[in-house]
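>>> I'd like to go over a predicted model; first the sequence, then the structure.
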Amino acid sequence: MCGITGWVAFDRDLTRDREVVEAMTETMSCRGPDAAGVWFDRHAALGHRRLAVIDIPGGAQPMSVSTPNGDVAMVYSGEAYNFTELRDELIAKGETFTTSSDTEVVLRGYLVWGEALADRLNGMYAFAIWDSRVRKLVMIRDRMGIKPFYFSPTRDGVLFGSEPKAILANPLAGRTVDADGLREMFASVKTPRHAVWKGMREVEPGTIVTVDERGVRERTYWRLESKLHTDDQDTTVGRVRDLLDDIVRRQLVADVPECVLLSGGLDSSAITALSARELREPVRTFAVDFVEQAENFKPNELRPTMDTPYVHDVAQHVGSDHTDIVLDHTQLADLDIRRKVVAARDLPMGIGDMDASLYLLFKAIREQSTVALSGESADEIFGGYRQFHDQAVQKTDAFPWLAMVNSPLEGSDLVLAPELRTKLDLDTYLEDRYGEAVAEVERLDAEDEFTHRMRVMSYLHLTRFVRILLDRKDRMSMAVGLEVRVPFCDHRLVEYVYNTPWSLKTYDGREKSLLRGATRDVLPESVVQRVKSPYPSTSDPRYGAALQAHARDILAADNDALFALVDRNVLSQIATLEADRVEAVQRSQLERTLDLSVWLDMYKPDIAI
């Protein structure tokens, strides 16, 4: 896993801009702590920071190949899990290799197949290839958007990077956030191609972006398509298990220490158990917990159970080498940690203590492992969230995660200044984005109305919601140089389950029936029967009190930039409540306001509304 960046300028000699390119590359140092490199052609410059995972001595980047008609150079972030098969195929076609890295397989695959290489890759990746033979830049992103990728067109070319901070390090890049950028920040939806920063765009998942002297062009090489599912229940469950076995086996390939993130839920427990069957030695597992969580925890509809008992059941069941990372409220509320989290995300779009705890968990894991497998995205794929099973939400024409009563995202914008709230009109913005998303879903002739609505709900989660969580996990992990792999995002599994009708996804009357049925033979019964509980949040009242204290500090200081966006009166009311009267939504408002304050201070954006 790595950080990539670059600059293409057809009217400029970039060999004279080494310092700028090196500065862009240095912003990615957290993503690649092991090595750095830059590569220059007259009109193209590539920068790379490396986290060495496969072929540690041989996979250095930028990587280039000389041809009779010019050099072809690449910067690559990610993993191609089928690189051994592709390597064998390329050798059969006459290609020779000087390393055993998947990076060289991808580069030489481009030499043979061109942009059609994208159709052959199985993995998580974001890479850019400068083809001097035709003076063209080719940028390709994985199908699900696991690895981030941004670009910003310029007058005579393009800037690109794994994260916006790499692009923002170039003097040509502006730091403006306009009204649509603010809407995207506060709406809790990830709109395709939208990067919040004006003029900057995301490479859409499953897309190839090419840049030459004629301009920028985009081509979709993969998208979720509606297909008829003909397998019966037993065949479907068996197929899910076969896919999971193959996926986990592929994703355990690495030349560095590995582990699994374990929460005690069905998703992470399944990945843990399947990994334990593949490895010759005990699988290493890690879980997050909080000081005095058992004393403070109060079951509710969102989180009916604590993780720790189930975590320990799984660890004992599979015989893992397990570690609990226990955090206290001072760590979670620490302003320095908040700055690190906001810097990792480049935007104040986080989810409070759940971001801070994830960052701290990954930081602790990185001391012992370089690669971690995660159960992320199973809820979106198999239908695990509460909203999938709420009859009112099923009938609502709105993003399901925002339509839920007591949703953790509900009301998160209410601290906005009244004038700004009126200007942004988030309700209309969300209605428009919802309509665009629904229009993308193909309906099969054989689908009844309910089955199609559930397909739409699945599509919304897989194209608008999961990308928020994938981006969060990538940013928090790469901020400490940890590579996190997400087996459930293998496109073969996503395609298969997406096209499985809802009646099969809930054949036992519960959430995630297919995953439960496919993996129950390797799990303890406690986990098989556990009700869905999301990523944990601290229940320590001292955390909320610390947030209030930080908010009071902000209120006491001159902060015109913040209070142009935030309602000072509402913030003051929340900050001065008795600590035990601060509700979950208000705590979220405090967290997001503190993030916003930090972001304004660190990035000094030009807010143009």
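Arrived safely. Numbers count the residues shown, from 1 in each chain.
>>> use CA for all of it now, contacts and neighbours both
OK.
>>> distance between the host helix or strand of residue 588 and the chain's centre?
For residue 588, the element it lies in under DSSP states H and E is helix 584-603. Distance of helix 584-603 from its chain centroid, counting by Cα atoms, centre = their mean, to the nearest Å, is 20 Å.
>>> same question for stretch 370-384.
11 Å.
>>> do the same with stretch 232-242
28 Å.
>>> count the neighbours of residue 380 for me.
24 (other Cα atoms under 10 Å).
>>> which element is it on?
Going by DSSP H and E, residue 380 is part of helix 378-382.
>>> give me the contact list for that helix.
267, 384-385, 458, 461-462, 466, 488, 494, 497-498, 505, 511-515 (Cα atoms under 8 Å, 6 or more residues apart in numbering).
>>> repeat that with 6 Å
Applying Cα atoms under 6 Å, 6 or more residues apart in numbering, the external contacts of helix 378-382 come out as 385, 461-462, 488, 512.
>>> and stretch 172-190, by the same measure?
196-198, 464, 605-609.
>>> dump the residues you listed into a markdown table; add neighbour count, secondary structure and distance to residue 397 as well.
Below are those laid out as a markdown table (neighbours: other Cα atoms under 10 Å; DSSP: H, G, I helix; E, B strand; the rest coil; distance: Cα to Cα, whole Å):
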| residue | neighbour count | secondary structure | distance to residue 397 |
| --- | --- | --- | --- |
| 196 | 23 | coil | 25 |
| 197 | 24 | coil | 29 |
| 198 | 19 | coil | 29 |
| 464 | 20 | helix | 15 |
| 605 | 16 | coil | 34 |
| 606 | 15 | strand | 34 |
| 607 | 17 | strand | 31 |
| 608 | 12 | strand | 31 |
| 609 | 12 | coil | 29 |
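>>> put this beside the first:
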Amino acid sequence: MCGITGWVSYDADLTERQATIDAMTATMALRGPDASGTWLQRHVALGHRRLAVIDLDGGVQPMEFATPNGPVVLVYSGEAYNFIELRKELQAKGHRFLTASDTEVVLHGYLEWGEGVADHLNGMFAFAVWDSRDQKLVMIRDRLGVKPLYYYPTRDGVLFGSEPKAILANPLARKAIDLDGIRTAVTGIGQGQAIWKGMHEVEPGTIVTVQASGIRDRTYWRLQTAPHTDDQKKTVERVRQLLGDTVGRQLISDVPQCVLLSGGLDSSAITALASPRLAASGERVRTFSVDFVDHVDRFKADVFRSTPDAPFVKDMVDLIKPVHRQVVLSADDLADPTIRRSVITARDTPNAFGESDISMYRLFREIRNESTVALSGEAADENFGGYRWFHDDMRALPIFPWMAAVLNSQPSASAVMPFTPEALQAMGLEGYLGDQYATAVAAVDHLDSASRVERQMRVMFHMHLTRFLRMLLDRKDRLSMAVGLEVRVPYCDHRLVEYLYNTPWKLKSFDGREKSLLRHAVKDLLPPSVANRVKSGYPTMMHDVRYSSTLQIQAKEVLADAHSPLFTLFNREWLKSIVEMDSAKISHGDKLLLDKIIDMHCWLDIYSPEFAIS
């Protein structure tokens, strides 16, 4: 796992720009704490920061292969979980390898198949190849978008990087945010457009090629609609087989690894599948969970969290007997402003999750003291239908269902972001979100024989896999890589995603509950309490008055900044009213908004962007 960056210029001599590529590369030191490298030729400069996970001594990057017509050079971030099979296939075709790394397999795969190498890879990856034979740059991102990759077209080429901060370190990149960027920042909705003006994401499942004649992109993978022919028994068996295979692949590592264990069905299934595989090689599975001081005693159920995690984690630990550690955080831990700044810097965006981001960052930082790789249960809900709005009337509303769920759960009028009237008028959010929703619906293909319900549910799954999941994966990547931790996501294996996407809703909910297929595929491995647990979201301290008080203190500091551009967006009087309120009376929705506003203020202070709503 690493950070990559680069600069292509068909007019300049980039061998004279070592300092600039060094600066771009240095922005990703946290992503790659183990090594740094650059490679320059007249029209290209490449940078790499490495987190060594496989073949610790080999796999040094940028990695170069000399051909009679010029070098082919790779900068690569991620893991190819099928690299052992691919290496054997390439060796049979005459390729010779000098390392045991998956990086070299990807490079030789490109030499053999060109851009078609993407079709051969199973994994999470974002990489760029400079092919001097054709004087072109090829950027490729994994199918689900687990690993990030951005690019910024210039007058005579392109800048690219794993994170926007790498691109912004180049003086050619303008640090500006316009209305489109603001809309994306405050809603989290927007496809292919980074919040920075002129900057784009390489879309998941996409190849972007840069040549002197221009930039073109090609989609090599998307969700395809196809009939599902397996019955219930075969479907459950196939899910179990696919999960077992992908967990086994993702346990390949030359560094200490662990599993994130929440006590929910998703992470417990990964833990239970990983344990015997590691035991076969004489290793006990290591697990980590997060909790808060007095959380069980203070816990209050809400529509997103019905039970605290700790009792279910204990049931899993008692059964599996892992090497387990519970990371317990206090309100003071979450209120530390220096940690918030670290989180916002890692995210590169003000559209953060506030307290949940901070607790996840602290959890990852503690894990990194003992492990370099962690397996996560992320994406199970999006694949199997785990969120409650998959099962209620909100799925029929003409709005992104996760937004409808938040609005529906907060009766307070201020649960809607407290924008100024001028900002609301300029952003036109209602029309923007409506257009985004219509675009998302139009992207879905249906079977001719599909019923109304099946069509409705296919749209739900497509939206979650292509929109909602991308927000969660970006969050997971940024917060984990900011502490040099590689988080792998078995539920994002594209074979599993393809299979489940075409599994009818009646099979996904055959027992009348959420995630029927997953539950029945792994229930023999889990305690009954965990196998039957109702979906409960990531834990939070939002019901703790102590955290409310710390938010109010930080919000007072925001109000003291009379010249902050924050108040061109948000209503100062609303913020003042919340700060003066009794901490115990602040609603859950208002606490979330306080967190978001403080995050936005922090982001503006760190990045000082050109910023205007007109």
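Done, it's in. This is a predicted model, so every value here is computed, not measured.
>>> can you name the residues of the second structure that the helix holding residue 588 of the first structure overlays?
Helix 584-603 of the first structure corresponds to residues 588-607 in the second structure, going by TM-score structural alignment.
>>> and the helix holding residue 588 of the first structure, how far from the second structure on average?
After superposition onto the second structure, helix 584-603 of the first structure sits on average 0.7 Å from its aligned residues (mean Cα distance after the TM-score superposition for the first structure).
>>> what about the longest strand in the second structure?
Longest strand of the second structure, by residue count under DSSP state E: strand 70-80.
>>> how far away from the center of its chain is that one?
22 Å.
>>> list of residues touching that strand?
1-2, 62-65, 122-133.
>>> and stretch 450-462 of the first structure, by the same measure?
So stretch 450-462 of the first structure is contacted by residue 380 (Cα under 6 Å, 6+ apart).
>>> now the strands for the stretch 151-300 of the second structure?
157-161, 176-177, 200-201, 206-211, 214-219, 257-260, 286-292 (DSSP state E, counting those that start in this stretch).
>>> repeat that for the stretch 351-500 of the first structure.
371-373, 483-485.
>>> out of the ones you listed, which gets nearest to residue 570 of the first structure?
With Cα to Cα as the criterion, residue 570 of the first structure lies closest to strand 483-485 of the strands of the stretch 351-500 of the first structure, at 38.3 Å.
>>> elements contacting that closest one?
With contacts taken as 3 or more Cα pairs under 6 Å, 6 or more residues apart in numbering; DSSP states H and E, strand 483-485 of the first structure sits against strand 371-373.
>>> onto which residues of the second structure does the strand it packs on map?
Against the second structure, strand 371-373 of the first structure falls on residues 373-375 (TM-score structural alignment).
>>> what sits up against that stretch?
With Cα under 6 Å, 6+ apart, stretch 373-375 of the second structure has contacts from 257-259, 485-489.
>>> how about residue 311 of the first structure, what's its partner in the second structure?
Aligned partner of residue 311 of the first structure by TM-score structural alignment: residue 313.
>>> please name the nearest non-neighbouring residue to that match.
Once flanking residues are discounted, residue 313 of the second structure sits nearest to residue 263: 4.2 Å by Cα to Cα, 6 or more residues apart in numbering.
>>> neighbours of that neighbour, how many?
26.
>>> what residues are up against it?
309, 312-313.
>>> I'd like those residues laid out as TSV, including distance to residue 171 of the second structure.
Shown next, in TSV, are those (distance: Cα to Cα, whole Å):
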residue	distance to residue 171 of the second structure
309	47
312	51
313	49
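>>> going through these, which ones are buried?
309, 312-313 (16 or more other Cα atoms under 10 Å).
>>> what is the nearest of those to residue 445 of the second structure?
Closest to residue 445 of the second structure, out of all of these and judged by Cα to Cα, is residue 309, at 38.1 Å.
>>> still on that earlier bit, the longest strand of the second structure: what's the following helix or strand?
Next in line after strand 70-80 of the second structure, if elements are assigned by DSSP H and E, sits helix 83-92.
>>> what angle do that following helix and strand 70-80 make?
Counting by axes from the mean of the first three to the mean of the last three Cα atoms, to 10 degrees, helix 83-92 of the second structure lies at 150 degrees to strand 70-80.
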